[in-house]
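>>> no sequence for this one, just the structure:
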């Protein structure tokens, strides 16, 4: 078995183990997640994500079995890493490669984590619109994240295959992100609404399944008089999955603007998704205070899309992954600080 499979397999095993522990410790209790628990969970996942950055800095070459200069040059070209290798110094070139690989992962993680905040706005709206009791939020989010991991895996490696086969698809991704960013900016002040009865997912599920009219504890399915029903809680799970699918259309191309290595895209995506659940419980009651965040995210998408469209020129100008990370963090920091310094005025009834 190659080091590549061992590296990726080890990562998947770790994720499965952590999700199993999460489900075993928290989902059976059906109690609301406290602010303290959310803070601890968030700290744990951020620590894991940063620890993985260190892993890539030290052992990143094992991901693609890079043990000689020829293999290093091949992988660098294949994944379009914006680095300059030193032909006469394999050790120095390898250090440059591992540093860039880790930085691409960290930048992708920050981008995905930031875009996940917009997802939280919608999740809060979904839970409130469907009247889900707070004690069931965690269960829905955990199972939603498991589904999201599978979908992201398929999306990411399909996207990587398309990029490898059709390089011009990067420009389509770029135009799409610029359009999405501009559209988000134009509608940044609009209040989103969800009609549970007329939601696309609800209509589809109701057409093919029997839906029980009420919540049945924390159950997704219910049997009564010999007939099996899906519960409203399962409908909420389907809506959450559908929502993540829509957000993935934005976020995955955004990370491909940072790195073309599908493994790095997957690693950064998954760590951000796993941290999304705990971040939800941290921000659920204060998310409305960050009213400039949508503006910041719109600028972020436009920047990433423009970077994808202009990557050849930016590479020639010496625009590196480090510069991207600085711009991304600056946009996010400015939007958060502006939200706190210039709070939204209360609406006059």
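That came through fine. As the structure is a computational prediction, the values presented were derived from the model and not from experiment. Numbering: from 1, shown residues only.
>>> only C-alpha atoms for contact and neighbour calcs from this point on.
Fine.
>>> which parts of this structure are helices?
Taking DSSP state H as the criterion, the chain carries its helices at 3-22, 35-59, 69-78, 90-130, 137-165, 169-186, 200-208, 232-256, 262-283, 293-309, 311-316, 321-341.
>>> same list, those helices, but as CSV with distance to residue 216 and mean neighbour count please.
Listed next are these as CSV, based on distance: least, Cα to Cα, whole Å; neighbours: other Cα atoms under 10 Å:
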stretch, distance to residue 216, mean neighbour count
helix 3-22, 22, 14
helix 35-59, 26, 16
helix 69-78, 52, 15
helix 90-130, 14, 20
helix 137-165, 14, 18
helix 169-186, 37, 19
helix 200-208, 17, 13
helix 232-256, 8, 21
helix 262-283, 23, 23
helix 293-309, 36, 24
helix 311-316, 52, 13
helix 321-341, 39, 16
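>>> kindly reformat these as JSON lines containing distance to residue 224.
Shown next, in JSON lines, are these (distance: least, Cα to Cα, whole Å):
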{"stretch": "helix 3-22", "distance to residue 224": "30"}
{"stretch": "helix 35-59", "distance to residue 224": "36"}
{"stretch": "helix 69-78", "distance to residue 224": "56"}
{"stretch": "helix 90-130", "distance to residue 224": "22"}
{"stretch": "helix 137-165", "distance to residue 224": "23"}
{"stretch": "helix 169-186", "distance to residue 224": "45"}
{"stretch": "helix 200-208", "distance to residue 224": "17"}
{"stretch": "helix 232-256", "distance to residue 224": "15"}
{"stretch": "helix 262-283", "distance to residue 224": "32"}
{"stretch": "helix 293-309", "distance to residue 224": "45"}
{"stretch": "helix 311-316", "distance to residue 224": "59"}
{"stretch": "helix 321-341", "distance to residue 224": "49"}
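>>> dropping in the other structure now:
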């Protein structure tokens, strides 16, 4: 595959232009992207990536286009796995939702720079030493095993509070409070780091770890540097929009780790077979090439797509997946409601409370065994439901007592209070014991006795 300097220049200019546009027109105006905005831009980025594959098809043929698509799909799937860790980091540092765009965009830019360097290093090693394929295969097998082990144990990575961050907090002066989106602020007359800078350091460190896994994976699908670079770049672009689009869906992909483990294992086998085919190690077949079956690009693409389809369908439609959807969505909406600012509009509160009510209605249908498996601390979870319950009743009562509220509107608000309580109480009782639920329920319209949310 021959790629002219002009094509390289135009491609890099396109990718950088998309990144700069995203930063200037989106991240520099801190806001929480709507579902519609995220969906439109996610579709646009995916569309550009798919159209680019057609350009590869037209200029270099079907085999190279297949390699690009296989690489892009694999890297996109691995990037979704990155989002799980990003979600943990953003939650650990309690990044205000309106500033999460900027943090994610920094992570994407840092990842693109780091992976570009690793791509050219990897390509140089492959061109000089064919045995590097054996090393890549071992790395991917180890990663696949580690991913599967974590999935079976249900481990979550707490990267946000890593030893590295703790060390930085000890060495440098840091603040516990955000100052908008500033990286530094002044505290008691001293210049200190804000949590915004610390979370970017955590994101950057995590990106480096993921890059060490993803680069060997794509080199197992294509050794063309141009295709590797573009597949990685296009998979990263649009990751920010994808985060906000599937924010509530991430926890539902409960079998994604199994699927990624299978994909990485498959690519490791493909790499090992290719290494045997290109073998020049003297202690293997006397340094001669080994005649083995080589996995074709079309077969790779089919296997990767097939694994992802099965993984997503199993996650979304299995009983455990549906239960996880309710549990995670309920927790997310409760936290989001409690984090609303004091000047939040009625429409914002009403929208979240309606979505929350729909999820809570499904909670009693989940079996106790699944609740035990999916909710790590049922009592804390139950208290969270009571807290959001009391908070919403306080809000509705405040609207009732307003001078602008008519008698008809007051009656409607009272009906809504009763309806919300009739939904929350059975859900809370199904999470904890009936005795605990009754004992910790706050009186309607009062926050007394409710646990404070932090």
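Thanks, I have the structure now. Since this is a predicted model, take the numbers as computed values, not measurements.
>>> list the contacts of the aligned residue in the second structure for residue 259 of the first structure.
The alignment partner of residue 259 of the first structure in the second structure, by TM-score structural alignment, is residue 222. By Cα atoms under 8 Å, 6 or more residues apart in numbering, the residues touching residue 222 of the second structure are 67, 68, 71, 228.
>>> can you give me how far stretch 413-429 of the second structure is from the chain middle?
Offset of stretch 413-429 of the second structure from its chain centre (Cα atoms, centre = their mean, to the nearest Å): 32 Å.
>>> residues touching it, excluding its own?
357, 360-364, 382, 385-386, 389, 393, 396-397, 399-400, 436-438, 444.
>>> tell me the residues of the first structure aligned with it.
Using TM-score structural alignment, stretch 413-429 of the second structure pairs with nothing in the first structure.
>>> and for stretch 84-99 of the second structure?
The aligned range for stretch 84-99 of the second structure in the first structure is 121-136, by TM-score structural alignment.
>>> show residues contacting the matching stretch.
30-33, 137, 192-196, 218, 232-233, 236, 239-240, 243, 284, 287.
>>> same question for stretch 13-22 of the first structure.
Residues from elsewhere that reach stretch 13-22 of the first structure (Cα under 8 Å, 6+ apart): residue 142.
>>> by how much does that stretch deviate from the second structure on average?
When the second structure is overlaid, stretch 13-22 of the first structure sits 1.4 Å from its aligned residues on average, using mean Cα distance after the TM-score superposition for the first structure.
>>> what's the answer for stretch 147-159 of the first structure, then?
Comparison of stretch 147-159 of the first structure with the second structure after fitting gives an average deviation of 0.7 Å (mean Cα distance after the TM-score superposition for the first structure).
>>> can you tell me how far the residue nearest the centre of the second structure sits from residue 309 of the second structure?
The residue lying closest to the centre of the second structure (Cα atoms, centre = their mean) is residue 83, at 1.9 Å. Here residue 83 of the second structure is placed at a distance of 19 Å from residue 309 of the second structure (Cα to Cα, to the nearest Å).
>>> ok so, going back, which non-adjacent residue is nearest the residue nearest to the centre of the second structure?
Among residues not flanking residue 83 of the second structure along the chain, residue 243 sits closest, at 6.6 Å (Cα to Cα, 6 or more residues apart in numbering).
>>> and the gap between whatever residue of the first structure lines up with that neighbour and residue 116 of the first structure?
Aligned by TM-score structural alignment, residue 243 of the second structure pairs with residue 280 of the first structure. Residue 280 of the first structure is 9 Å from residue 116 of the first structure, where distance means Cα to Cα.
>>> was I right about residue 277 of the second structure contacting residue 270?
No. With contact defined as Cα atoms under 8 Å, residue 277 of the second structure and residue 270 do not form a contacting pair (10.6 Å).
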